[in-house]
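Peer 1: no sequence for this one, just the structure:
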């Protein structure tokens, strides 16, 4: 998967620990990575799956 155009941002919840970055500017995919290992693995989700995940996390 081509992620060279990804605009990574640190998530609000990890702003102080700088752990998770999300790129949601790519068509049809949301990418997530560890900000401490930017060359490491990237998880990808469909936008719908990502929205469901975020909704559930916010509930807890």
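Peer 2: Okay, I see it. Note that the structure is a prediction, hence the values are computed from the model and not measured.
Peer 1: hey, let's count contacts and neighbours off CA atoms from now on
Peer 2: Will do.
Peer 1: residues near residue 51, how many?
Peer 2: Summarising burial for residue 51: neighbours were counted as other CA atoms under 10 Å, giving 13.
Peer 1: Is it located within a strand, as I assumed?
Peer 2: No. Checked against DSSP: H, G, I helix; E, B strand; the rest coil, residue 51 lies outside a strand; its state is helix.
Peer 1: I'd like to know how far it sits from residue 22.
Peer 2: In this structure, residue 51 lies at 12 Å from residue 22, with CA to CA, to the nearest Å as the measure.
Peer 1: Got another one to weigh against that:
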């Protein structure tokens, strides 16, 4: 989600910069959230693979 502040010539430059900073932070938070989700999926897949290997090992050597 990207915030797009409306431009107004009467708005102080500090407010414009603050809005850009907030928009960047929101964008960065969304990127980080996507990374967390991707890592979560990868971790779950790795756990499932490890459990499958352990199960096969136990079947052979149990």
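Peer 2: Perfect, thanks for sending it. Bear in mind the structure is a predicted one, so any value in this text is a computation, not a measurement.
Peer 1: TM-score them against each other, please.
Peer 2: Between these two chains, after superposing, the TM-score reads 0.28 (TM-score structural alignment, normalised by the length of the first structure); 24 aligned residues with a CA RMSD of 2.8 Å.
Peer 1: Can you name the residues that contact residue 57 of the second structure?
Peer 2: Counting by CA atoms under 8 Å, 6 or more residues apart in numbering, residue 57 of the second structure touches no other residue.
Peer 1: one more time with 10 Å
Peer 2: Taking CA atoms under 10 Å, 6 or more residues apart in numbering, we find residue 57 of the second structure in contact with residue 51.
Peer 1: quick one: it from residue 44 of the second structure, how far?
Peer 2: With distances taken as CA to CA, residue 57 of the second structure is found 20 Å from residue 44 of the second structure.
Peer 1: again, but for residue 26 of the second structure
Peer 2: 27 Å.
Peer 1: same thing with residue 36 of the second structure?
Peer 2: Where residue 44 of the second structure is concerned, residue 36 of the second structure sits at a distance of 12 Å (CA to CA).
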